[in-house]
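Participant: The sequence isn't on hand, but the structure is:
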């Protein structure tokens, strides 16, 4: 048992490590590809060689980042089969579909046109080259769409039914999976936040040139495009972030409660703008949760349910239940989940023994078209994953990590809107170069953008723990049956490899930035 638990912990750590490193490269790819396409569009329309030179400079940085992002992404996808084989079996019919489409449609679109984008400048017409650049940018974002569809299904499993014969969830509606409200909002939020990061990268690098009094025209023109692009993206990110909070309140209430360190549910719940949490042990109520906090009255209720007096469930409500609000106790969910597991065991036993009567009875319970199936699937199988939990306390994710990560993400996002607005305004007036404090702030915003981006994924992924699939499969059951030593070894191998790749990318990037656009 100890080795199994260690395998679960090391598998989680390895997947988190790979995802964190992969996400260091993806946002810049998504946003910088679009910015490059916009710059090349200007070159196509004007014929000005300056814009060709500018586009090729930013394209070199894009290429370095793109190559390493692909390498880490491939490893991440293989880990589903190596470290999470039970998960892959349980949902492969659903989860595999968007990943397959991503590989066939999006990844091949990128790989087909990226060669033309980099090596076709003097070999194809300007129009075809521009098309290749746009298709590369579109392909990267289509790739993100299908991957985020797969991730969103893990957060909000819809469009499927369970087949007791194969012990797999099978897709019943591709439309529901691909266009669920969680998937649409997650894509919008993730991509626009990536556009913001890429814009801050371009602005920050250009600010460095202005501080060094180099490449002034490239810097000011790049800032003109990137700051406006980034400001628009940051405002949309704020809108989709607000929408994300409302969706989470409905489909993942424990995540919302943990993000706010909300232990006791409230009507007209306030949003904690700033707070310092007490140590986790012994913390059971709102009074014990904080050393210090500044609240905005009723804002959490407004953001969650668009109603200033709406009830927002707290951690204690979700664990102990709240009959008045229609919230089942966690113990009841665990009991119902165990009933679902027992019915699945009955199905297997009936098949093995040839008991046709028992087999027909249980089959009806797993058939959504029958009255028995509607009742069983809605009242019992909906809590299938709870049956594998040992105690209600396992349902509570890491509250301090979520609480602080959420505030880093939101606080940084507000700062980015201010920085991009100021940079755009002063650059438009031609006085940006004299605002050295703002140029340094723009440079500092680059690492902060990466930190905010990672914090967003911490909120999304840590917030749904202990679930690999919300309510249906906890991570402890999803893991492969591997010796913990194997996972530990590969963890440190990946740590060394990814760190070397990251150091290599930063070194090459800095070298190219120092050389400037003149070095082809």
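Facilitator: Great, that's in hand. No experiment lies behind these values; they were computed from the predicted model shown.
Participant: CA atoms for contacts and neighbours, from now on please.
Facilitator: Noted.
Participant: Show me what the longest helix that the chain contains is packed up against.
Facilitator: The longest helix of the chain (DSSP state H) is helix 2-46. Judged by 3 or more CA pairs under 8 Å, 6 or more residues apart in numbering; DSSP states H and E, the packing partners of helix 2-46 are helix 49-82, helix 126-155, helix 181-211, helix 436-462, helix 475-478, helix 484-515.
Participant: Check which element follows the fourth one along the chain.
Facilitator: Following helix 436-462 in sequence order, the next helix or strand is strand 467-469 (DSSP states H and E).
Participant: again with the longest one
Facilitator: The helix or strand immediately downstream of helix 49-82 is helix 85-101, counting by DSSP H and E.
Participant: quick check: angle from that following helix to helix 126-155?
Facilitator: Between helix 85-101 and helix 126-155, the angle comes out at 150 degrees (axes from the mean of the first three to the mean of the last three CA atoms, to 10 degrees).
Participant: how big is the angle separating helix 85-101 from helix 49-82?
Facilitator: In terms of direction (the same axes, to 10 degrees), helix 85-101 departs from helix 49-82 by 150 degrees.
Participant: Any buried residues in helix 85-101, and which?
Facilitator: Judged by neighbour count using 16 or more other CA atoms under 10 Å, the buried positions of helix 85-101 are 85-92, 94-95, 97-99.
Participant: Specify which member of the residues you listed is nearest to residue 283.
Facilitator: Of all the buried residues of helix 85-101, residue 283 sits closest to residue 87, with 33.1 Å by CA to CA.
Participant: if we can go back for a sec, any chance of the buried residues of helix 85-101 in CSV, with distance to residue 341 too?
Facilitator: Formatted as CSV, the buried residues of helix 85-101 follow (distance: CA to CA, whole Å):
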residue, distance to residue 341
85, 19
86, 16
87, 16
88, 19
89, 17
90, 14
91, 17
92, 20
94, 21
95, 22
97, 26
98, 28
99, 29
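Participant: Pull the most distant pair out of those residues.
Facilitator: 86 and 98 (18.7 Å).
Participant: ok, now how distant is the spatially most central residue of the chain from residue 76?
Facilitator: Of all residues in the chain, the one closest to the mean position by CA atoms, centre = their mean is residue 457, 4.6 Å from it. Distance, residue 457 to residue 76, by CA to CA, to the nearest Å: 15 Å.
Participant: swap in residue 275?
Facilitator: For residue 275, the distance to residue 76 equals 35 Å [CA to CA].
Participant: and the comparison structure, right after this:
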């Protein structure tokens, strides 16, 4: 890939990152708000209280705005696999395309069909059928996330496939291995529960604003009660799924874990960094200190990654230079074996073209002996295998720190509303309002940790990002990057303006007390 323009790779990565980050502004609110709306409508159907119907319809209106605008960014992101990442789509499309196709056929159509009934079917269908439609929208939207995260989980930990030297493609051999990939289901549960947390923060923020303005008091209290209860449950669940996700990262992506914790030198009983400031001049192979300042929890990283206080956790130095005592192969050896796999694959193709069966068999045998390291054959410098450390470290700790704050917030808000003290605690109401942007920050930090932390790989240990890009003009990618930046920003501004206008108008007439 020496002929590949590095600027093309960088701009392609930047464009996809831009699309993904904007898309994830809209998606988590949809994932969580659908369930909150379904819970509110269930209360309405059970009690027959018209207040709950009005409350449900208000939040459903905000959900519709977010759903419609979020759809546009998702469609664009899927098209980018064909435009900017055609080599990726060719090499792994047999596996990656299957869950995306199921997402479109099953989940998306179920979600879209019943969304129309949910939004336009009031007083046109029975209460119970409308409630069923609302729950199916909630289930469908989260099923959409399931199949997308199965695909993403496979990128983090590829299973259930084999590389076919005749086609130079990875082909699926076991669909169920892909679906039940432990990395995929832990990522799915952690991701959707984080979306539910954000939706709870959204409802609390808007309702807190009403209480600060001393309007729609009954509506705001009821909404906060549902959101804080739901938020506390899903935030505690989110913490447990985060623990499970970290364990899979430790086992399947040890370099990512080392970057998340700024761990340069591995050790048994490794501590976890509760708070730290990295030394920006530190390199894995020098003797300078790792942190300018840090607070640690003894043995916490070993416990997080391996559920054992004295487990050995490799650092960046061991993962690059190797550690025979712990069975860790050096990066140089992986690169050597990867180049042997590339050479054997080339020899196999040449022998096949020449019709030399014996040479084909020999080359195939050499290839299969080193196929596991094929992706490393395209790595030029072992230093490339270290992801952007500071970005990964700070994103991870931002996500975790905010997660603990959200749990505390839900507890405080729920206790205050149950004791009828919330309206008197203006500081807590302001905390509820200001925690909404922190919720979005935590969402983006989580995805930055997941995606930046596995660089330079498009598919972990199999396909470097540089090998995955399309052969198109760099200028075309630059132009579309800026066009998308303008488009997505306009969509975001439109959503914020429409939502704030709707919030200022407030619930339907009669919801005031």
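Facilitator: In hand now; what should we look at? Remember, predicted model here, so these are calculated numbers, not experimental data.
Participant: Average separation of the longest helix of structure 1 from the aligned part of structure 2, please.
Facilitator: Helix 2-46 of structure 1, aligned to structure 2 and superposed, deviates on average by 0.7 Å (mean CA distance after the TM-score superposition for structure 1).
Participant: Let me know the angle separating that helix from helix 126-155.
Facilitator: Using the same axes, to 10 degrees: helix 2-46 of structure 1 against helix 126-155 is 150 degrees.
Participant: How far off centre is helix 2-46 of structure 1?
Facilitator: Helix 2-46 of structure 1 sits 10 Å away from the centroid of its parent chain (CA atoms, centre = their mean, to the nearest Å).
Participant: Now do residue 482 of structure 2: how many residues are near it, please.
Facilitator: 13 (other CA atoms under 10 Å).
Participant: how about it, what's its match in structure 1?
Facilitator: Matched by TM-score structural alignment, residue 482 of structure 2 corresponds to residue 492 in structure 1.
Participant: buried stuff in stretch 158-165 of structure 1?
Facilitator: 158, 159, 160, 161, 162, 164.
Participant: Ok, stretch 57-71 of structure 1 next?
Facilitator: Going by neighbour count (16+ other CA under 10 Å), the buried part of stretch 57-71 of structure 1 is 57, 58, 59, 60, 61, 62, 64, 65, 66, 68, 69.
Participant: Is it correct that the first one is in contact with residue 509?
Facilitator: No: under the contact definition of CA atoms under 8 Å, residue 57 of structure 1 does not touch residue 509, with a separation of 11.2 Å.
Participant: check contacts around the residue mapped onto residue 457 of structure 1 from structure 2.
Facilitator: Here residue 457 of structure 1 is matched to residue 447 in structure 2, going by TM-score structural alignment. The contact partners of residue 447 of structure 2, by CA atoms under 8 Å, 6 or more residues apart in numbering, come to none.
Participant: Could you check how far residue 447 of structure 2 is from residue 234 of structure 2?
Facilitator: Counting by CA to CA, the gap from residue 447 of structure 2 to residue 234 of structure 2 is 19 Å.
Participant: ok, which stretches of the stretch 251-400 of structure 2 are helices?
Facilitator: Here the stretch 251-400 of structure 2 has its helices, by DSSP state H, counting those that start in this stretch, at 254-261, 300-306, 316-321, 331-354, 357-370, 389-418.
Participant: Any chance of TSV for those, columns mean neighbour count and distance to residue 20 of structure 2?
Facilitator: Shown next, in TSV, are the helices of the stretch 251-400 of structure 2 (neighbours: other CA atoms under 10 Å; distance: least, CA to CA, whole Å):
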stretch	mean neighbour count	distance to residue 20 of structure 2
helix 254-261	26	20
helix 300-306	22	27
helix 316-321	21	28
helix 331-354	19	30
helix 357-370	17	34
helix 389-418	19	16
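Participant: Tabulate these (a markdown table), appending distance to residue 198 of structure 2.
Facilitator: Below are those laid out as a markdown table (distance: least, CA to CA, whole Å):
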| stretch | distance to residue 198 of structure 2 |
| --- | --- |
| helix 254-261 | 23 |
| helix 300-306 | 24 |
| helix 316-321 | 33 |
| helix 331-354 | 40 |
| helix 357-370 | 45 |
| helix 389-418 | 9 |
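Participant: Residue 221 of structure 2 is nearest to which of those?
Facilitator: Of these, nearest to residue 221 of structure 2 by CA to CA is helix 389-418, at 7.1 Å.
Participant: so where in structure 1 does that closest one end up aligned?
Facilitator: Helix 389-418 of structure 2 corresponds to residues 399-428 in structure 1, going by TM-score structural alignment.
Participant: The matching stretch vs structure 2, average offset?
Facilitator: Here the mean offset of stretch 399-428 of structure 1 against structure 2 after fitting is 0.5 Å, by mean CA distance after the TM-score superposition for structure 1.
Participant: From the chain's centroid, how far away is that stretch?
Facilitator: For stretch 399-428 of structure 1 - counting by CA atoms, centre = their mean - the centre lies 18 Å from the chain centre.
Participant: swap in stretch 199-219 of structure 2?
Facilitator: Between the centre of stretch 199-219 of structure 2 and the centre of its chain there are 28 Å (CA atoms, centre = their mean).
Participant: In structure 1, what stretch matches it?
Facilitator: On structure 1, the counterpart of stretch 199-219 of structure 2 by TM-score structural alignment is residues 198-218.
Participant: Quick check: buried residues in the matching stretch?
Facilitator: Within stretch 198-218 of structure 1, the residues scored as buried using 16+ other CA under 10 Å are 198-211, 216, 218.
Participant: What of stretch 12-23 of structure 2?
Facilitator: Buried residues in stretch 12-23 of structure 2 (16+ other CA under 10 Å): 12, 13, 15, 16, 17, 18, 19, 20, 21, 22, 23.
Participant: ok, now which ones touch the closest residue to residue 200 of structure 2 other than its chain neighbours?
Facilitator: Counting by CA to CA, 6 or more residues apart in numbering, residue 200 of structure 2 lies nearest to residue 227, which is 4.7 Å off, once chain neighbours are set aside. By CA under 8 Å, 6+ apart, residue 227 of structure 2 lies in contact with 36, 199, 200, 201, 203, 204.
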